[in-house]
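> coordinates only, sequence not included:
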């Protein structure tokens, strides 16, 4: 089973991922992370022994800045990133305002927001520290993602409406068509 230091190592060895992390770092955003599919897909590709990277629809850069929640700021940061690397589908979101989109209580930090993503296997983030070391956050742990298990986060299991969002995401994402070994929990069943 892959450990946290091994996840960090495979990211450090991936030139494309490191360039993306270095580009995002240039924004100097507070409490920033690149999260979700950027990390999850790398792990699943590695465990599946894929020779080529699975394409991901966007690169999710998140940050937490409660004193600056104007959505236009996010678009400004996306434009800056796009000007540095226009080949990347950048998506920038301030988690200090994202709770407003989903009728949830306000988040207290980016890691708090990540912990409330729909799936444990997606509740992951990476960034570079001041010395360019790769830092991994996994508020729901890495057990599920490295064991190819897709389950709702505890936050989503607390509420019927959130579970419906989780169930719909699982259907829409259709991850098993790409990563055949996944074990997906849906409607309280594993398939």
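In hand now; what should we look at? Just so it is clear, the model here is predicted, and its values are computed rather than measured.

> make it CA atoms for all contacts and neighbour counts henceforth
OK.

> pretty sure residue 120 contacts residue 155?
No: the pair residue 120 / residue 155 is not scored as a contact, 9.9 Å apart, by Cα atoms under 8 Å.

> Same drill for these two, tell me which one is more crowded.
A count of neighbours by other Cα atoms under 10 Å puts residue 120 above the other of residue 120 and residue 155, at 28 against 15.

> Quick one: the strands in this protein, in order.
Taking DSSP state E, the strands of the chain run over residues 33-35, 59-63, 90-94, 125-128, 134-137, 149-150, 183-186, 189-190.

> Tell me where this protein has helices.
Counting by DSSP state H, the chain has these helices, from start to end: 4-12, 15-25, 37-47, 71-84, 95-102, 110-115, 143-146, 154-157, 160-173.

> any chance of the ones you listed in CSV, with distance to residue 182 too?
Output for these, formatted as CSV (distance: least, Cα to Cα, whole Å):
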stretch, distance to residue 182
helix 4-12, 18
helix 15-25, 23
helix 37-47, 9
helix 71-84, 32
helix 95-102, 27
helix 110-115, 21
helix 143-146, 9
helix 154-157, 20
helix 160-173, 12
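
> Tell me which residue is most central in the protein.
Per Cα atoms, centre = their mean, the C-alpha nearest to the average position across the chain is that of residue 36, at 1.4 Å.

> Look up how far residue 121 lies from residue 61.
Distance from residue 61 to residue 121, counting by Cα to Cα, to the nearest Å: 17 Å.

> One more: residue 190?
15 Å.

> More neighbours: these two, which one.
Remark: of residue 190 and residue 121, residue 121 carries more neighbours, 29 against 12, as counted by other Cα under 10 Å.

> and here's the other structure:
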């Protein structure tokens, strides 16, 4: 087995421990986690690329934050006004300067703008985890939060094996085929070790239940 796949197929507990060690070894990711924790935002998570890209970089010997365009921060505030979200965006930008930048989004607002950007409707969410559930690629569906006692809390509704297997797997919860394919094309150019699982050809969209 190639060295970068050394955690593929391991027990979930072992993969969680490996991801925690990888996270602690990333200066930028830990800086962001600590700074956002101090802001005490409601229902917050650092999600997606900053996590799985960090894993791929460390497992393949690439530099920290290689290929990371931005660090996605989810939080959930029932105040769905643009002004309220904008205030949080500015707070985060002041608290966590540097590159890659932190991109902050209130998950309570996503349904208000999603169709305009992506061409199909998006359900109103009840919490930030429901946003993670609906990423176009199951491999990308991962979130981390740093607790007051420095413990990392992980949310990975589809597990971590796809991350450690360097495998991009579509999520059929929403009709996000174009997003899945576009993100995969960019990521495979940066991490050629990745395997790509295509969207099912027999249907453009198949609703999967999300518990």
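Looks like it came in fine. Predicted model, so just to flag it, every value in this text is computed and none were measured.

> For the strands of structure 1, state which one has the densest average packing.
strand 33-35 (a mean of 25; mean count of other Cα atoms under 10 Å).

> matching residues in structure 2 for it?
Alignment of strand 33-35 of structure 1 against structure 2: residues 45-47, by TM-score structural alignment.

> ok, now stretch 127-137 of structure 1?
Aligned by TM-score structural alignment, stretch 127-137 of structure 1 falls on residues 145-155 of structure 2.

> if we look at that stretch, which residues are touching it?
Applying Cα atoms under 8 Å, 6 or more residues apart in numbering, the contact partners of stretch 145-155 of structure 2 are 16, 20, 33-34, 37, 44-46, 129, 142-144.

> what's the answer for stretch 81-90 of structure 2, then?
103-106, 109.

> And stretch 28-39 of structure 2, by the same measure?
23-24, 46, 50-51, 64-65, 92, 95-96, 145-148.

> cutoff 6 Å now
With Cα atoms under 6 Å, 6 or more residues apart in numbering as the test, stretch 28-39 of structure 2 has contacts from residue 146.

> That stretch: average distance to aligned residues in structure 1?
With mean Cα distance after the TM-score superposition for structure 1, stretch 28-39 of structure 2 departs from structure 1 by a mean of 1.2 Å once superposed.

> Check which residues of that stretch are buried.
28-29, 32-34, 36-37 (16 or more other Cα atoms under 10 Å).

> and which of those residues is nearest to residue 166 of structure 2?
For the buried residues of stretch 28-39 of structure 2, the closest approach to residue 166 of structure 2 (Cα to Cα) belongs to residue 29, at 20.1 Å.

> Which residue in structure 1 aligns with that closest one?
Alignment note (TM-score structural alignment): residue 29 of structure 2 maps to residue 17 of structure 1.

> Relative to residue 51 of structure 1, how far out is its match?
Counting by Cα to Cα - residue 17 of structure 1 and residue 51 of structure 1 are separated by 15 Å.

> Same question for residue 29 of structure 1.
According to Cα to Cα, residue 29 of structure 1 and residue 51 of structure 1 sit 33 Å apart.

> If you count surrounding residues, which of the two has more?
Applying other Cα under 10 Å to residue 29 of structure 1 and residue 51 shows that residue 29 carries more neighbours, namely 16 against 8.

> Let's have the strands of structure 1 in JSON lines, adding distance to residue 2 of structure 1.
Converted to JSON lines, those look like this (distance: least, Cα to Cα, whole Å):
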{"stretch": "strand 33-35", "distance to residue 2 of structure 1": "18"}
{"stretch": "strand 59-63", "distance to residue 2 of structure 1": "23"}
{"stretch": "strand 90-94", "distance to residue 2 of structure 1": "28"}
{"stretch": "strand 125-128", "distance to residue 2 of structure 1": "16"}
{"stretch": "strand 134-137", "distance to residue 2 of structure 1": "14"}
{"stretch": "strand 149-150", "distance to residue 2 of structure 1": "13"}
{"stretch": "strand 183-186", "distance to residue 2 of structure 1": "17"}
{"stretch": "strand 189-190", "distance to residue 2 of structure 1": "22"}
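
> Out of these, which gets nearest to residue 143 of structure 1?
Residue 143 of structure 1 lies closest to strand 149-150 among the strands of structure 1, at 8.2 Å (Cα to Cα).

> residue range for that closest one in structure 2?
On structure 2, the counterpart of strand 149-150 of structure 1 by TM-score structural alignment is residues 167-168.

> average gap between that stretch and structure 1?
After superposition, stretch 167-168 of structure 2 averages 0.4 Å from its match (mean Cα distance after the TM-score superposition for structure 1).

> Which two among the contacts of stretch 81-90 of structure 2 are spaced furthest apart?
103 and 109 (14.5 Å).

> Skipping adjacent residues, who's closest to residue 123 of structure 2 in space?
In this structure, residue 123 of structure 2 finds its nearest non-sequential neighbour in residue 111, 5.8 Å apart by Cα to Cα, 6 or more residues apart in numbering.

> Show the contacting residues for the one you found.
The contact partners of residue 111 of structure 2, taken as Cα under 6 Å, 6+ apart, are 122-124.

> could you redo the last one with a cut-off of 8 Å?
Contacts for residue 111 of structure 2 (Cα under 8 Å, 6+ apart) come out as 121-125.
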